[in-house]
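Asker: Compute the structure for the input listed below.
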Amino acid sequence: MFYTIIDVETSGRTNRITEISVFKYNGDTVVDEFTSLVNPNCYIPDHITALTGIDNGTVANAPDFQDIAQQILDITEDAIFVAHNVNFDYNVIRNEFKSLNIEFNRKKLCTVRLSRKLLPGHKSYSLGKLCKDLNINANGRHRARGDAEATVILFQKLQAQEKSREVFSAFLNKNSKEATLPPNLPKEIFNAIPNSIGIYYFKNKKGEIIYVGKAKDLKKRVLSTFIVNHKKAWIWFVKQQISISNYLVVNLLHCSWKMQQLNTTFHYIIKWLNVHLKVFPYLVIKTETILYILLLTTVKLLQNQ
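Answerer: Sure, this is the predicted structure:
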């Protein structure tokens, strides 16, 4: 079985590739490599340059993606696409091919999710933190070749773990929920979400609420967030930023309200969040029914802080 362990650097908001590195790995050793700068034909912001060292001058004479597309197709053919936070790199490359009217489909493995499963207990599963914890010498961080090379070493360490073969097989299963959940959402938290009516929210890594939603089936809705409508920018943002998926279970089944009244309930919950979590502006709520809902909400919030 062949793997292509890949990292890309991009232009930031426009997500055009500025550098790509691919290591072809046969399960034992690296057998091929392709690394190249890429001219994104768009402006590279200063904050991206500060992170990667790549500016428009760096890529001025680099090939366009279409000039290296065939090489990428060739080296990744019949191989499993591996990356740290694989959906990001995979979707960036797939979109580049889509702009050329070329379909790009490969099986995927994510070293973030594999690390969470096979190497539990780390405070952070970012590539930099894992490299530090596992004594992986990562030269050239935030450059494609340096990060891809570090991911190769991490992948080898994952292979050496007990039950790695079973875990790899499970993650390659298209029907596996592990393959669709975001990297910072543990399976245990997802499994604890009930299949009932309620309100849920997502937090980013700083603990700030970035999205609040309502659903007839909380678990189904949360999962659907990560497997449908990937073109929406907010979906990508949630995928990259989510750190904790605490949810507010407002058990409407214990209330006399009908489902169509959930919109009103949701409206008040949002306003309550405005006041207590400073997510939006301000508003004070005073009704006996809403206080009942807020009591349940407050209890859940306190449990999750």
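Asker: only C-alpha atoms for contact and neighbour calcs from this point on.
Answerer: Noted.
Asker: Helix or strand: which one has residue 20?
Answerer: If you go by DSSP states H and E, residue 20 is part of strand 17-25.
Asker: Give me the helices and strands touching that strand, please.
Answerer: strand 3-10, strand 30-37, helix 65-76, helix 86-99, helix 144-159 (3 or more C-alpha pairs under 8 Å, 6 or more residues apart in numbering; DSSP states H and E).
Asker: how many degrees apart are it and helix 65-76 in direction?
Answerer: 20 degrees (axes from the mean of the first three to the mean of the last three C-alpha atoms, to 10 degrees).
Asker: sorry, back to before: nearest to residue 220, out of the helices and strands packed on strand 17-25?
Answerer: Nearest to residue 220, of all the helices and strands packed on strand 17-25, is helix 86-99, at 20.5 Å by C-alpha to C-alpha.
Asker: ok, now how distant is residue 20 from residue 153?
Answerer: Distance, residue 20 to residue 153, by C-alpha to C-alpha, to the nearest Å: 18 Å.
Asker: more crowded one of those two?
Answerer: Between residue 20 and residue 153, counted using other C-alpha atoms under 10 Å, the more crowded position is residue 20 (23 against 16).
Asker: now the more buried one, nearest residue through space, not along the chain?
Answerer: Leaving aside its sequence neighbours, residue 20 sits nearest to residue 8 (C-alpha to C-alpha, 6 or more residues apart in numbering; 4.4 Å).
Asker: can you pull the contacts of the one you found?
Answerer: 17-21, 89, 143-144 (C-alpha atoms under 8 Å, 6 or more residues apart in numbering).
Asker: now those residues in a markdown table, with distance to residue 298?
Answerer: Listed next are those as a markdown table, based on distance: C-alpha to C-alpha, whole Å:
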| residue | distance to residue 298 |
| --- | --- |
| 17 | 44 |
| 18 | 46 |
| 19 | 47 |
| 20 | 47 |
| 21 | 48 |
| 89 | 39 |
| 143 | 44 |
| 144 | 45 |
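Asker: thought residue 150 was touching residue 129?
Answerer: No: the pair residue 150 / residue 129 is not scored as a contact, 11.6 Å apart, by C-alpha atoms under 8 Å.
Asker: So between the two, which is more surrounded?
Answerer: Neighbour totals were compared for residue 150 and residue 129, and residue 150 leads with 24 against 14 (other C-alpha under 10 Å).
Asker: Would you mind measuring from that one to residue 9?
Answerer: Residue 150 is 15 Å from residue 9, by C-alpha to C-alpha.
Asker: next one: residue 21
Answerer: Relative to residue 9, and taking C-alpha to C-alpha, residue 21 is found at 9 Å.
Asker: please give me the structure for this one as well, since I'd like to look at both together:
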Amino acid sequence: MAETIIAREVVKRYGSVTAVDGVSLTVGEGEFFGILGPNGAGKTTLVEMMEGLRQPDSGSVTVLGEPVWPRNTRLLHRVGVQLQGTSFFERLTAHEQLATFGAVYGAPAARIDEMLELVGLTDKASTRAEKLSGGQAQRLSIACALVHDPDVVFLDEPSAALDPQARRNLWDVLRAINERGKTVVLTTHYMDEAEILCDRVAIMDGGTILQLGPPADLVRGLGAPVRIAVEAGALGQDRARQIEGAESVAGDGVSTVITTRRPAPVLQALAGMDALAGLQVRGATLEDVFLQLTGREYRA
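Answerer: Sure, this is the predicted structure:
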């Protein structure tokens, strides 16, 4: 896979605070890459340096083989950026907003309708931006970042503050973008979002990368046990403790929960006991990896 983004030993300081501390990473062509971390981890600062919006104190970033700093005008037509906070022009409709952005890049008029359709806003083309819902405004923001058909797209917490339905709809849009061959770099606080969408993720804290790799590999590397739950009426706790492979057993009167690192013999035993009613199997998730690496304390 060709390397679309290369960051080498990137450092950014604000006074005595080191926001990004010697980060190196690569993003491949057509890859969906996630950057995760708690508040203050350095995610947005790192992405802004990749976008060419902020100058590193040391180190270097190249995108599509070009240095991003000093501000590289050769990249303007090849990179799309959706920031955490997007402001639209007052009193313009969704179609007019896109047309304005498109005119800056010389995008053809047909591109406007294509982008409205891609993000599911065709029926809102004549609606002023301030009248759009939060999810619709986020999709319009992404359309503005894509209107010039860039090769690389940066999305900084695009689903923040969206309701579950709007988030799921947005995921469909992001998948469609990536399926068009675009390289996508995403920052998010939602672990399920990263696990579903991203080919690889980098987990950051304190300005450094703690782990990097495909979500499934990071989860497997955790070595966490599996939790198997069945209805308490189908299997009591005493009987559950006799099952081969059961490491611990707990229950709340509704479910009996077996914790194990050997789920196969446990499931086989449950099937033999005809005790599969209400079966739920839960393995570790990317959120478990995230919490193990970054801790559980509150962040400002």
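Asker: Just the TM-score for the two chains, thanks.
Answerer: Put the two chains on top of each other and the TM-score (TM-score structural alignment, normalised by the length of structure 2) is 0.26; 125 aligned residues with a C-alpha RMSD of 6.1 Å.
Asker: Chain neighbours aside, what residue packs nearest to residue 9 of structure 2?
Answerer: residue 22 (4.1 Å).
Asker: For that neighbour, give me its contacts.
Answerer: 8-11, 59, 207-208.
Asker: Go again with 7 Å.
Answerer: Counting by C-alpha atoms under 7 Å, 6 or more residues apart in numbering, residue 22 of structure 2 makes contact with 9-11, 208.
Asker: Ok, residue 238 of structure 2 next?
Answerer: Counting by C-alpha under 7 Å, 6+ apart, residue 238 of structure 2 makes contact with nothing.
Asker: host element of it?
Answerer: Going by DSSP H and E, residue 238 of structure 2 is in helix 237-241.
Asker: What are the buried residues along that helix?
Answerer: Residues of helix 237-241 of structure 2 classed as buried: 237, 240 (neighbour count, 16 or more other C-alpha atoms under 10 Å).
Asker: for stretch 211-221 of structure 2, same thing?
Answerer: Here stretch 211-221 of structure 2 shows 212-215, 218-219 as buried, counting by 16+ other C-alpha under 10 Å.
Asker: now, among the contacts of residue 22 of structure 2, which is nearest to residue 171 of structure 2?
Answerer: Once C-alpha to C-alpha is applied, the member of the contacts of residue 22 of structure 2 that ends up nearest residue 171 of structure 2 is residue 208, at 27.3 Å.
Asker: ok, now how distant is residue 116 of structure 1 from residue 20 of structure 1?
Answerer: 25 Å.
Asker: before we move on, the earlier item: quick one: common contacting residues for residue 21 and residue 9 of structure 1?
Answerer: Common neighbours of residue 21 of structure 1 and residue 9 (C-alpha under 7 Å, 6+ apart) are residue 144.
Asker: for residue 170 of structure 2, what are its contacts?
Answerer: With C-alpha under 7 Å, 6+ apart, residue 170 of structure 2 has these contacts: residue 139.
Asker: Number of residues surrounding the nearest residue to residue 34 of structure 1 once chain neighbours are set aside?
Answerer: If the residues on either side of it in the chain are set aside, residue 34 of structure 1 comes closest to residue 22, at 5.1 Å by C-alpha to C-alpha, 6+ apart. As a burial measure, residue 22 of structure 1 scores 27 neighbours (other C-alpha under 10 Å).
Asker: Same question for residue 98 of structure 1.
Answerer: 13.
Asker: Same question for residue 25 of structure 1.
Answerer: Going by other C-alpha under 10 Å, the residues that sit close to residue 25 of structure 1 add up to 21.
Asker: excluding its backbone neighbours, what's nearest it?
Answerer: Closest residue to residue 25 of structure 1 apart from its sequence neighbours, by C-alpha to C-alpha, 6+ apart: residue 3 at 5.0 Å.
Asker: Report whether the expected contact of that neighbour with residue 81 is present.
Answerer: Yes: between residue 3 of structure 1 and residue 81 there is a contact under C-alpha atoms under 7 Å: 6.1 Å.
Asker: just checking, residue 287 of structure 2 is part of a strand?
Answerer: No: according to DSSP: H, G, I helix; E, B strand; the rest coil, residue 287 of structure 2 belongs to no strand; its state is helix.
Asker: and it, what does it touch?
Answerer: residue 191.
Asker: go on, the one 5 residues further on?
Answerer: Contacts of residue 292 of structure 2 were listed using C-alpha under 7 Å, 6+ apart, and none were found.
Asker: With residue 109 of structure 1 instead?
Answerer: 81-83, 86, 171-172.
Asker: what's the answer for residue 145 of structure 2, then?
Answerer: 80-82.
Asker: Counting neighbours, which of those residues comes out on top?
Answerer: Of the contacts of residue 145 of structure 2, with other C-alpha under 10 Å as the count, residue 80 tops at 24 neighbours.
Asker: Wait, that one touches residue 144, no?
Answerer: No: Residue 80 of structure 2 lies out of contact with residue 144 (C-alpha under 7 Å); the separation is 8.3 Å.
Asker: Give me the distance between the two termini of stretch 8-20 of structure 2.
Answerer: 12 Å.
Asker: For it, which residues meet the burial criterion?
Answerer: Under the neighbour-count criterion of 16+ other C-alpha under 10 Å, stretch 8-20 of structure 2 has 10-12, 19-20 buried.
Asker: cool, and stretch 149-158 of structure 1?
Answerer: So, applying 16+ other C-alpha under 10 Å, buried residues of stretch 149-158 of structure 1: 149-155, 157-158.
Asker: if we can go back for a sec, looking at the contacts of residue 145 of structure 2, spot the one nearest residue 154 of structure 2.
Answerer: For those, the nearest to residue 154 of structure 2 is residue 81 (4.9 Å; C-alpha to C-alpha).
Asker: quick one: the closest one and residue 152 touch, right?
Answerer: No: contact between residue 81 of structure 2 and residue 152 fails when scored by C-alpha under 7 Å: they sit 8.6 Å apart.
Asker: okay, the buried residues of stretch 149-158 of structure 1 in CSV with distance to residue 47 of structure 1 next?
Answerer: Putting the buried residues of stretch 149-158 of structure 1 into CSV (distance: C-alpha to C-alpha, whole Å) gives the following:
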residue, distance to residue 47 of structure 1
149, 24
150, 23
151, 24
152, 27
153, 28
154, 28
155, 29
157, 33
158, 33
